[in-house]
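A.B. asks: Everything below, folded, please.
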Amino acid sequence: MAPDHSNLGQEEADNEKIDSDLRQLEAVHDTHFYNIDHEIEKKVVRKLDCVILPLMVLVYFFQYLDKQTINQAAIFGLRDDLKLTGQEYSWAVSLFYLGQLCSEYPAGIMLSRFPITIYVGVTIVLWGGVNMCLAAVHNFAGLAAVRFFLGFSEGKTYFIDHPLPRLSILLGTVSPAFIIITSNWYKRQEHPIRVATWVSMNGIANIIGALMMYGIGKGNMSLAPWRSPFLICGGLTSATGLLFIFLMPRDTTTAWFLSPREREVATQRMAVDRATRDHAVFNKAQLKEALLSPMTWIYCLMGICITLTTPIMKYSSTVIHGFGYSTYKTMLVGTPAGAFNFITVWIGAIIPRILPGARVYTAIGLSIVPLLGSILLMTLPYSGGADWGIVVATWLGGCSSSLISSAASIIASNVKGNTKKSIVSTAFFVAYCVGCIVSPQAWTEDDAPRYTKGCILSIAAMACLILTFIGYVFMVKGLNRRRDLKASEGYIEYMVDRGDGGGRMGVSVDSDHTDVEDKAFRYTI
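C.D. replies: As a prediction, the model looks like this:
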């Protein structure tokens, strides 16, 4: 007689339900109460800000300095020396992100299986070495190949330290990794300022890069002016990678700069924040949860909308130069764009600090800045030479770093589970890469200097981003409301504290529960 398979599907569903119930029961059993010495905690945070944060800042600064060098090189002879024609420069820009995209899957897997500090440090060294190779290219084929491998190597470096599982922030592996790192060392309310600190290096790198290119261009060198910055920046980046490998501890228990008591407090404060340690284990259940969660796809939509505006940053020198400024004056006139980026990133961090719960609302307001810049760039009149209104429009249009910072901070604060965080952050940066691959193709040479198609794309993307942020607020508030209702009905697994002032409930840092399984977790806005 043939076996009866009619109930197999139901049995599998029942087994999955049992597994889910067991994970939720484990989440309750992993709950503890902690009373933390706040004076020691303040000392711990100061030490973190003196060691962990500067390392991330240094890496992010040099990586972005590398990344934006091609913007200045374009008007210092790169196009002419390599005989670039038609859309070849646009493809050179896109190929970097295609390389990133190809590396995201292996990067996401490796980030959840290997110690993040060693992994990130090695990829930083590789990134710097590949960047130096750009100084040796002599045609489009060479430029395209090196740009692709540059993106592939950087796609394994990014990010935010979170005791929650690994998360992929701003672009490539470093951003995702920095999202994890930030979440592994800092409590959720501390994320916006720390993320802003390293993301704001975009603006600083833009300013210093322009001034460096100006100085090199004025010098009398046998090497073409556009080649030197790739050698200088690449070498410094590799050196920074070595520092990262030797100085960045894996987690709170291996922090060489903390005393034993401080390491204990550093661990406990993350437990109270319902964060967990970095785990080198891949969890298939968390993978499924991440892929089926609507919030994952909302994060992806945020990523692609933000990056559809980024070509303004990469083409700003070309745009300004096309309106009549000399090569050297273009460098100086474009420098304030970095300051605008720096300022908006810090606005996005400080306002939520002053007004808790205002992070997403602040991001909505900051979305208006690049939206306005794109509208002005497309509509302002010009005649003859460059017009200051157009120049200011490029400054405003390129202010997307604050939005990347906000999105990365939101992910770091609201996603739990080692594998889930890795998958969500990697998905965010895949969307980021897709946007960066597609958007340069709207900035065609025959559309210069107005670049109307690119501006229209940026305007549509910012409008969509604002709607996405609004939808996210409604979703998160609904989830929190349902959990608060369960807590008020006496379900202990939903309670944030026990209500008698005797301490706050925390989850064991050695557990690996997701934000769905940890019922006492509350999403932040």
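A.B. asks: going forward, measure contacts between C-alpha atoms and count neighbours the same way
C.D. replies: OK.
A.B. asks: In the stretch 301-450 of the chain, what residue spans correspond to strands?
C.D. replies: Taking DSSP state E, counting those that start in this stretch as the test, none of the stretch 301-450 of the chain falls into strands.
A.B. asks: What segments of it are helices?
C.D. replies: Along the stretch 301-450 of the chain, the segments classed as helices by DSSP state H, counting those that start in this stretch run 311-322, 327-334, 336-354, 359-379, 388-397, 401-414, 418-438.
A.B. asks: Check which residues of the fourth one are buried.
C.D. replies: Within helix 359-379, the residues that qualify as buried by neighbour count (16 or more other C-alpha atoms under 10 Å) are 359-364, 366-378.
A.B. asks: for comparison, sequence B:
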Amino acid sequence: MTEYVDKEKSLSVPNTAVLDIDVVDGIVDEGYDIYAKNAGVFGHRTPEQQMEWEKKSKRIAGKFDLYLLAMMCFLVGVNYIDKAALAWAVLFGFRTDLHLVGKEYSWVSSMFYFGYLAGQVPSFYATARLPLAKVISITCMLWGALMLATMGCKNFSQMMAVRFLLGFTEAPLVPSLISYTALFYTKKENASRTLIWGAMQGTFYLVFTLVAYGLGHIKNDALKQWAWIYLVLGLISFVLGVGWWFLPDTPIQAKFLTEEEKVIAVERVAENMTGTKGQTIQMYQVWDALKDPMYYLSILYVFFAMVPNGLSSFNTLVISSFGFNQFNTLLAGLPSSIVSAGSLIAWGIAARKFGGLRTLGMVLPLIPAIAGISAVYATTYGNHPKWGRAFCYWLINSYAVTWPFFQAHIGVNFAGHTKRAFVYGSVLVVFSAANIVGPFIFPAGNSNYSSALAIIVVFFCVQAVIAVVMRLYMLWHNRRKDRLFGQVDRKAEMEGALEGLQDKTDKENTAFRYVY
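C.D. replies: All right, here's what the predicted structure looks like:
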């Protein structure tokens, strides 16, 4: 285990490491050797060579987009609609066929997150130590198999068991995908790519709502109406998992890159100062996270962001309470997906043009969401047009933008493989707890959801305040490091990259600065 060094008191890596060192003693990233061997070249490029390097870097990013980003998009989209399947199934006799009464539907919805919570310890291990593409592949195949198993559920107990296992098997997926994105893209590219694959939630929901609409019309004694939804989604999930098995786990393993491109790919992400991939769990980094104020701000943000997510299991019931029948409820909910996907794409374009915009993206999209849900709440009583209420409801989905921005923040603002994995695990524990609570803010057997809507308004407001505090803290912390260690120049960037490849945390690395 590497001895913990307070980076505000001393530098553990000598300045000469940037110039001509192949490897250092102790724990290093698998990309360290490549970066160290070429560090001297990196630091002495002419302007013409730098322009040529930037062209090659963009070409490499384009290859990653072609070979990897598309698969990330399919993964996120399919995973989201798998979870949305419950909201569609409830419109086609799901509660009646499984004999659910009282709060049992809420328990079925929440049980997924009990499994998700239980899966955090193995998820932490898998994310920190195992090849990420293989973790995602196995997760997706298991998920698909369990989606197919859902068709055989006959009662509340069976459904609870399957939902628990679904949550347990999905636990490694989000941290693995965030880490995977950070392995291949620079800090500047990370936010826009995260938003692109995040936009697939709304896009796939839009497409598969129409698919669910069609499947709901199937009349066949062999399968219940809602079971057809699980059959189609389960098969798609399993096939997608098989595809992920053949993707590279790190840039070094990417067969579609030349040897020169692999060196450039390592340099690109090394200068994120978060490393590429390590194989050792260092427990001192857990203590480093527990002393970090950003850790607590991050998990607080997740809690207040995720309790309102209970709306995802009740969205069709809320819309139907406006006065729509089962099929028109599906159609009336479609524009919500357009708002979600459109907002994510628009913010993705903005992030690509102006930079990360992480904390701004964690606050500003909440404004239309707060306005929309407040309007729906205010029109609970009285004879108000159902389409007017539906329009206000559509605006709520702009809050979907905040989660990919938060994920991008986690991916680049915590360095050290064990520390980042621990932060992911902690975030997902809180994520699970909040999603367990979320469905229970909605009353059972009631078409009036005003109390739940009021709670969501309050949580959105607190979520926005926490994001503002996070931005102010990052600004203060970066300026403090500048005062203590000076501005980060090219030499300091290279030293910081090497420290990142030695699995140093953001606190240990004096060249590390928050991206906000």
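A.B. asks: one step back: for the helices of the stretch 301-450 of structure 1, give me a markdown table that also has distance to P249 of structure 1.
C.D. replies: What follows is the helices of the stretch 301-450 of structure 1, written out as a markdown table (distance: least, C-alpha to C-alpha, whole Å):
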| stretch | distance to P249 of structure 1 |
| --- | --- |
| helix 311-322 | 34 |
| helix 327-334 | 38 |
| helix 336-354 | 26 |
| helix 359-379 | 29 |
| helix 388-397 | 38 |
| helix 401-414 | 19 |
| helix 418-438 | 18 |
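A.B. asks: Would you state the strands of structure 2 in chain order?
C.D. replies: Ranges of strands in structure 2, per DSSP state E: none exist.
A.B. asks: Among the helices of the stretch 301-450 of structure 1, single out whichever gets nearest to L223 of structure 1.
C.D. replies: For those, distance to L223 of structure 1 was read as C-alpha to C-alpha. The smallest value, 17.6 Å, belongs to helix 327-334.
A.B. asks: residues in structure 2 matched by that closest one, start to end?
C.D. replies: Residue correspondence for helix 327-334 of structure 1 in structure 2, counting by TM-score structural alignment: residues 326-333.
A.B. asks: Provide a list of residues in contact with the spatially most central residue of structure 2.
C.D. replies: For structure 2, the residue whose C-alpha lies nearest the mean C-alpha position (C-alpha atoms, centre = their mean) is Q407; its distance is 4.6 Å. By C-alpha atoms under 8 Å, 6 or more residues apart in numbering, the contact set of Q407 of structure 2 is I178, T194.
A.B. asks: Swap in 6 Å and give it another go.
C.D. replies: With contacts taken as C-alpha atoms under 6 Å, 6 or more residues apart in numbering, Q407 of structure 2 has no neighbouring residues.
A.B. asks: which residues sit against stretch 169-185 of structure 2?
C.D. replies: Y116, G119, S123, T127, L132, I136, T139, T276, G411, Y424.
A.B. asks: Kindly report the same for stretch 189-200 of structure 1.
C.D. replies: So stretch 189-200 of structure 1 is in contact with V57, F342, V345, A349, S405, S409, going by C-alpha under 6 Å, 6+ apart.
A.B. asks: Could you dump those into CSV with neighbour count and distance to M495 of structure 1 added?
C.D. replies: Conversion of the contacts of stretch 189-200 of structure 1 to CSV gives the following (neighbours: other C-alpha atoms under 10 Å; distance: C-alpha to C-alpha, whole Å):
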residue, neighbour count, distance to M495 of structure 1
V57, 20, 37
F342, 25, 39
V345, 32, 34
A349, 26, 29
S405, 30, 30
S409, 28, 24
